[in-house]
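Novice: Build me a structure from this.
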Amino acid sequence: MDFALILFVLLLLTAVIKLIDKVVLKPRRIEKYGQEQEDYRPWWVEYAVSFFPVILFVFILRSFVVEPFRIPSGSMLPTLQDGDMILVNKFNYGIRLPIVDQKIIPLGNPKKGDVVVFRYPVNTDIDYIKRVVGVSGDTVAYIGKRLFINGEPLETTPLGPYVKPSQQVGNPLKLQEKTGDASYEILNMPGTGGYITDPQFPFVQNCEYAASDFKCTVPEGHYFVMGDNRDNSEDSRYWGFVPDNHLVGKAFFVWMNFGDLGRIGSIK
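Specialist: Sure, this is the predicted structure:
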């Protein structure tokens, strides 16, 4: 079950118990035992009343401000590693109603280069994290391991071999890639490439595939995302575009990695 839904149910439950205690149980206690006994609540009422403000605070914080996530794979290497625990800004792209994820106050949209968390279009019970490389109206192409946006190749600078953590196999090369105001590192594995055959997803007609190369035009209200570990990432190349209403927020801070405390504070 979704954690936000669990929090919401607990919030409702404790709020109802708190209300019943105030309106029904407390007057009965006063009537039966006198004013000095008004706060002698049953244990289950005491717990509900005590936990209500805590649950309310966590629910508001997690729904509208920041939400923690744990990186489960190496698809975003070298930017994010398996085991990184990150914080996601929930209001950067607009205020959304909890549970239903309906945007009610637009505050902005993802920019190319942003690292975003979103609900996986194939299974919305799963959260994914990737980098936005194309927004509505962009034509995104990946040809010969080089990313093109609207026909222009992104600026890349070779940085040499990647000194890899245990989660990365092979001998990838690290490059600096730049799009707009964003500059970040990516990995490419020489001599390898994923071969995409018969992709099926909404708006697939916007795409052209040829072996490991492709070209897609991003539809209105959608985003094209890719992992920084380009040869080890299942992303928009395989399962399509991310609808705006699937966005959770923008990743902005690594707050813990128990395997490498030096990771704290890192992200681009």
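Novice: drop to CA atoms for contacts and neighbour counts, all remaining ones
Specialist: Fine.
Novice: Quick check: the gap between the most centrally placed residue in the chain and Asp127.
Specialist: Relative to the mean C-alpha position of the chain, the nearest C-alpha, by Cα atoms, centre = their mean, is the one of Val117, at 1.5 Å. Using Cα to Cα, to the nearest Å, one gets 7 Å for the distance from Val117 to Asp127.
Novice: Now the second one, please; I'll put the structures next to each other:
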Amino acid sequence: MASEAKAQNGFVETIKTIVYALLIAGVFRTLFFQPFWIPSGSMKDTLLIGDFLFVNKMAYGYSYSSCPSIRVPGIEIDAKDICGFLDGDNKRFLGSEPKRGDVAVFRHPVTGRDFIKRVVGLPGEKIQVRDGVLFINGEPVELKDMPDFVETAEAQGPQGLRPRCANGPVGEGADCIKTRQTETLPNGVEHSILNIGTQGSDNTPVYTVPEGHYFMMGDNRDNSSDSRIPSTAGGVGYVPFENLVGRADRIMFSSGGSSMLFFWTWRSDRFFKGIQ
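Specialist: Model (predicted):
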């Protein structure tokens, strides 16, 4: 009997330990940092498929979007299921506005899925793209040509996504080339952008960013679903302040294969790399 009671006590203590650990992890993820894997190539070459980073949630303060969403096979818990009572006022607790050029994670205004893009347009500004050039309040951003971005034409990441190429279509294992430029935003933030060819998103109407919203674009300009397309039409549209999750500051780990366990695909040159 004593041994049975001892076993039961041990089982209860184990359950309590697991519950406490989950609570601590949940608080840490809600208040401080959220892990994020880069699933697609929309932010190349700033972020590559398989980059792993922690999103700084303290950067912009807290809203319903700060609550974690859990999506694993058989389980889907959305942030709104936990903190939905905070949704709708477009405000944040201890809120701090993002700066132009920040790489930010946010909840899609329609689907609620986490996206990562660069902040290029602030509230009240007029944003337009003409012939692939970003215009802010009628003025073009500064562009400087860089050497082409070259990657291997092959399936990338767990989803097996294949890159689009300016010199494509190309065969398996061939060089996939995109033209690359340095874009300098009005506040001096410099970052590289990629282009594949001419397409509809290279020429847009003039968008006036509403108050309390932001205009987001991917650095891989011809392979990004972003604010150039309304959220109701499959894009992102304007992103409300309350939908921001946090700022991406540094890549912690990177794997170029279909699994992080394939150590031979690790990109050691990207470990702890700062995000510009």
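Novice: What does the TM-score come to for these two?
Specialist: Here the TM-score for the pair of chains, by TM-score structural alignment, normalised by the length of structure 1, is 0.74; 217 aligned residues with a Cα RMSD of 2.4 Å.
Novice: Translate the residue nearest to the centre of structure 1 into the numbering of structure 2.
Specialist: Taking TM-score structural alignment for the superposition, Val117 of structure 1 sits opposite Val105 in structure 2.
Novice: do Val242 of structure 1 as well
Specialist: Match for Val242 of structure 1 (TM-score structural alignment): Val239.
Novice: And for that match, the neighbour number?
Specialist: Counted with other Cα atoms under 10 Å, residues neighbouring Val239 of structure 2 total 23.
Novice: Let me see the contact set for it.
Specialist: For Val239 of structure 2, the contact set (Cα atoms under 8 Å, 6 or more residues apart in numbering) comprises Phe106, His108, Pro109, His213, Tyr214, Phe215, Met216, Ser227.
Novice: any idea which of those residues is the one closest to Thr182 of structure 2?
Specialist: Taking Cα to Cα as the measure, Thr182 of structure 2 lies nearest Met216 of the contacts of Val239 of structure 2, at 17.4 Å.
Novice: what about the closest one, neighbour count?
Specialist: 27.
Novice: Was I right to think it contacts Val119?
Specialist: Yes: Met216 of structure 2 lies in contact with Val119 (Cα atoms under 8 Å); the separation is 4.8 Å.
Novice: Which stretches in the stretch 151-268 of structure 1 count as helices?
Specialist: 236-239 (DSSP state H, counting those that start in this stretch).
Novice: ok, Phe51 of structure 1 touching Thr14?
Specialist: Yes: in terms of Cα under 8 Å, Phe51 of structure 1 counts as a neighbour of Thr14; the distance is 7.3 Å.
Novice: Which one of these two is surrounded by more residues?
Specialist: When Phe51 of structure 1 and Thr14 are compared for neighbours, Thr14 comes out ahead with 22 against 16, by other Cα under 10 Å.
Novice: What does that one correspond to in structure 2?
Specialist: Alignment note: Thr14 of structure 1 maps to a gap in structure 2; criterion TM-score structural alignment.
Novice: Could you list the buried residues of the helix or strand that contains Thr14 of structure 1?
Specialist: According to DSSP states H and E, Thr14 of structure 1 maps onto helix 3-20. By neighbour count, and taking 16 or more other Cα atoms under 10 Å as the criterion, the buried residues in helix 3-20 of structure 1 are Leu7, Phe8, Leu10, Leu11, Thr14, Ala15, Ile17, Lys18.
Novice: Show me what that helix is packed up against.
Specialist: Judged by 3 or more Cα pairs under 8 Å, 6 or more residues apart in numbering; DSSP states H and E, helix 3-20 of structure 1 is in contact with helix 43-60.
Novice: what's the nearest residue to Asp101 of structure 1 if we skip its chain neighbours?
Specialist: Using Cα to Cα, 6 or more residues apart in numbering and skipping residues adjacent in sequence, the residue nearest Asp101 of structure 1 is Asn245, 6.8 Å away.
Novice: neighbours around that neighbour, how many?
Specialist: Residues near Asn245 of structure 1, counting by other Cα under 10 Å: 15.
Novice: That one contacts Gln102, correct?
Specialist: Yes: counting by Cα under 8 Å, Asn245 of structure 1 does reach Gln102; the two are 6.9 Å apart.
Novice: Overlap in contacts, these two.
Specialist: Counting by Cα under 8 Å, 6+ apart, Asn245 of structure 1 and Gln102 have no common neighbour.
Novice: Now do stretch 131-138 of structure 1: distance from first to last residue.
Specialist: For stretch 131-138 of structure 1, the end-to-end distance is 15 Å (Cα to Cα).
Novice: Stretch 121-138 of structure 1 too?
Specialist: 20 Å.
Novice: Quick one: residues in contact with it.
Specialist: 2, 71, 76, 110-120, 140, 149-150, 179, 217-228, 235, 239, 241-243, 246.
Novice: Just the buried residues of that stretch, please?
Specialist: Pro121, Tyr128, Ile129, Lys130, Arg131, Val132, Val133, Gly134, Val135, Asp138.
Novice: Farthest-apart pair in these, please.
Specialist: For these, the farthest-apart pair by Cα to Cα is Tyr128 and Asp138; their separation is 21.7 Å.
Novice: what do we get in structure 1 for Lys126 of structure 2?
Specialist: Checking TM-score structural alignment: Lys126 of structure 2 goes with Thr139.
Novice: how close does its match get to Cys216 of structure 1?
Specialist: 6 Å.
Novice: Report the aligned residue range of structure 2 for stretch 66-79 of structure 1.
Specialist: Counting by TM-score structural alignment, stretch 66-79 of structure 1 corresponds to residues 33-46.
Novice: how about that stretch: buried residues?
Specialist: Buried, per 16+ other Cα under 10 Å, within stretch 33-46 of structure 2: Phe33, Gln34, Phe36, Ile38, Pro39, Ser40, Gly41, Ser42, Met43, Lys44, Asp45, Thr46.
Novice: Contact partners for the fourth one?
Specialist: Going by Cα under 8 Å, 6+ apart, Ile38 of structure 2 touches Leu47, Leu48, Ile49, Gly50, Asp51, Phe52.
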